[in-house]
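# Below: sequence and its predicted model.
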Amino acid sequence: MSGPGGGGPGGGPAARDDVLVGAVALLADTGRVVLLDVRWALGDDRGRERYIEGHLPAAVFVDLDAELAAPPAPGAGRHPLPSLQRLQSAARRWGVRDGDRIVVYDDTGGLAAARAWWLLRWGGQADVRLLDGGLAAWRAAGGPIEAGDVVPPPGDVTLPGGGMPTVTADEAAALPRGGGVLLDARAAERYHGEVEPVDPRAGHVPGARSAPTTANLAPDGTFLPVAVLRERFAALGAVPGAEVGVYCGSGVTAAHEVAALAAAGVEAALWPGSWSQWSADPDRPAAVGADPRISAAP
């Protein structure tokens, strides 16, 4: 595991407030805040189109595939981490300056925006938060909507890196065997091996526990209360002080799980390559079914 963590100790309001900001609080904030619109979904390339139709005032569109990932590669997954230099260049295009407060959002409960939250924190930008409930919460709070593109003056931010922990494929696989916890943030049917819409093989990493990211959210798309999140993760063995790793298909929605864990006071490392990296290697075993102890043949 490399890099320090980003969660608040013990959970509770301090930890949650370090990860999330509510729409009402953001509306009342009169200081400088950089707003980033990260609308994206697997197989849906209309994020920019929907952004142009309406977004938070002054929000800048962030292209997840082009700006929050390096080109896909079988040995690194579908969304490898961009280099720090590339991420810094993108952040400067978004108008980010050193010391800025940043709020990221989308229209899917933060499932895409969390990738920007995690990457910017990984890059060393400390004051980054997810808009709890995203665009829907903003509208429900009476927030104004602006149409058209926003091109801000270039920023000068410097990203030193080292702000969030990561694990490699081998380190992730070793966690369950060494007393740690490996959480699979994909939908349960993908974990079980019943379906696999995009990656080479179905199933999950042996020993990983199913923890779908969508279960972090209430029906309105806001994060569940801290006490509920803490109870959910504790049932999976993910408690403060435990060694926890998280993966998904390609390191996007796993960032959302890392955010939910951080809000509950649990530090977790992201496995960037995730299942898209693992399943591309025929020598790595794939487990199927609901029991994390049952492994299929490689």
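That came through fine. Numbering: from 1, shown residues only.

# Going by C-alpha atoms from here, please, whenever you check contacts or count neighbours.
Will do.

# so where do the helices sit in this protein?
13-19, 23-28, 47-53, 64-67, 84-93, 113-122, 134-140, 169-174, 188-192, 226-235, 253-263, 274-278 (DSSP state H).

# can you pull the contacts of the residue nearest to the spatial centre of the chain?
Centroid-nearest residue in the chain: Ala255, 2.0 Å away (criterion: CA atoms, centre = their mean). Listed by CA atoms under 8 Å, 6 or more residues apart in numbering, the contact partners of Ala255 are 111, 114-115, 117-118, 270.

# this is the other structure I want to compare:
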Amino acid sequence: MKPIITASEYASESAGPRPPVLLDVRWQLGGPHGRPDYEAGHLPGAVFVDLEAELSGPAGDGGRHPLPDPAEFGAVMRRAGVSSDSSVVVYDGGLGWAAARAWWLLRWTGHRDVRVLDGGLAAWTGELSKEIPSPAEGDFVPVPGALPLLDADGAAALARSGLLFDARAGERYRGDVEPLDRVGGHIPGAVSAPTVENVGADGRFLPAEWLASRFFGLGATEEVGEVGVYCGSGVSGAHQVLALEIAGFADAALYAGSWSHWTRDESRPVATGPDPQ
């Protein structure tokens, strides 16, 4: 099953006998809370899920968006109507990062049938609703570990032994600027691969063959072995994992704490400039 779904495909499935559970996870880095936008109009039947409060644990030593407690995440998903046999579709405002975070968390905790609405809300041409749904309680119970997860030591090792992508903007990778974390730069050995280059101007993923060519050109060959990803705080990195899956590179590992976790320990090395080392 493809990890993304078009708006027209979703419209068809939502009209069928078993419509997917639909999650609205609108969120903007450094921007306003997404709940008011949801209440102003959302895809019919969508349940709002808060990235900051429900798809992340409290910010702190684990980084700016550490993973949520699996039991608490499971309770959120059940309240949204997610069951183990549900088909789940997730969307956000169009950037795709927040939707990918929800997709990754569900996949990591064992849910197999989850897709991201390609292009998000902007791709939807149907009517919007202000009705707040009250879905029946689901039965999904998270079992973490279905996707590979890196810690700081694992990310450092993979940058030397395999391929570790840095999904942030190039200027943050180089250390030219750092608007959010203690210091700029990158994990030594990591390769710059900005997430924003995986999508077109409309926010939709570029074709699978184009993405495959991109990642191959960045070093994702059969010989390299394991591929991992990190970003600023684990959100856009999930989008990169999704792009890699579309391109045919299944089960890329995510360093969920990412740069916001790496830089909390001043003893960890930091590389700057365009060269990975």
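Thanks, I have it. On a predicted model such as this, the values are computed, not experimentally measured, just so you know.

# Quick one: closest of the helices of structure 1 to Leu182 of structure 1.
When the helices of structure 1 are compared by CA to CA, helix 169-174 sits nearest Leu182 of structure 1, at 6.6 Å.

# so where in structure 2 does the closest one end up aligned?
Mapped onto structure 2 using TM-score structural alignment, helix 169-174 of structure 1 covers residues 152-157.

# Next, the mean deviation of that stretch compared to structure 1.
In the superposition with structure 1, the average deviation recorded for stretch 152-157 of structure 2 is 0.8 Å (mean CA distance after the TM-score superposition for structure 1).

# follow-up on the earlier one: would you mind finding the most buried of the helices of structure 1?
Most buried of these, by mean neighbour count (mean count of other CA atoms under 10 Å): helix 253-263, with a mean of 30.

# so that helix matches what in structure 2?
Going by TM-score structural alignment, helix 253-263 of structure 1 sits over residues 236-246 in structure 2.

# Next: stretch 109-120 of structure 1.
With TM-score structural alignment applied, stretch 109-120 of structure 1 matches the range 95-106 in structure 2.

# and the closest residue to Gly180 of structure 1 other than its chain neighbours, what does it touch?
Nearest residue to Gly180 of structure 1, sequence neighbours excluded (CA to CA, 6 or more residues apart in numbering): Glu243, at 4.8 Å. Glu243 of structure 1 is in contact with 175, 179-181, 267-268, counting by CA under 8 Å, 6+ apart.

# Tell me which of these persist in structure 2.
With both residues aligned by TM-score structural alignment, their matches' CA atoms under 8 Å, the contacts of the contacts of Glu243 of structure 1 that structure 2 also has are 175, 180-181, 268.

# can you put those in JSON lines and add neighbour count and distance to Arg284 of structure 1?
Shown next, in JSON lines, are the kept ones among the contacts of Glu243 of structure 1 (neighbours: other CA atoms under 10 Å; distance: CA to CA, whole Å):
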{"residue": "Leu175", "neighbour count": "19", "distance to Arg284 of structure 1": "15"}
{"residue": "Gly180", "neighbour count": "17", "distance to Arg284 of structure 1": "20"}
{"residue": "Val181", "neighbour count": "25", "distance to Arg284 of structure 1": "19"}
{"residue": "Ala268", "neighbour count": "34", "distance to Arg284 of structure 1": "23"}
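
# out of these, what pair is the most spread apart?
Once CA to CA is applied, these give Leu175 and Ala268 as the farthest pair, at 11.8 Å.

# which residues are in contact with both of these two?
The contact lists of Leu175 of structure 1 and Ala268 share 243-245, where a contact means CA under 8 Å, 6+ apart.

# corresponding residue for Gly34 of structure 2 in structure 1?
In structure 1, Gly34 of structure 2 lands on Gly47 (TM-score structural alignment).

# you'd agree its match is up against Glu53?
No - with contacts counted by CA atoms under 8 Å, Gly47 of structure 1 stays clear of Glu53, the gap being 10.0 Å.

# how about Val47 of structure 2, what's its partner in structure 1?
Looks like Val47 of structure 2 aligns to Val60 there (TM-score structural alignment).
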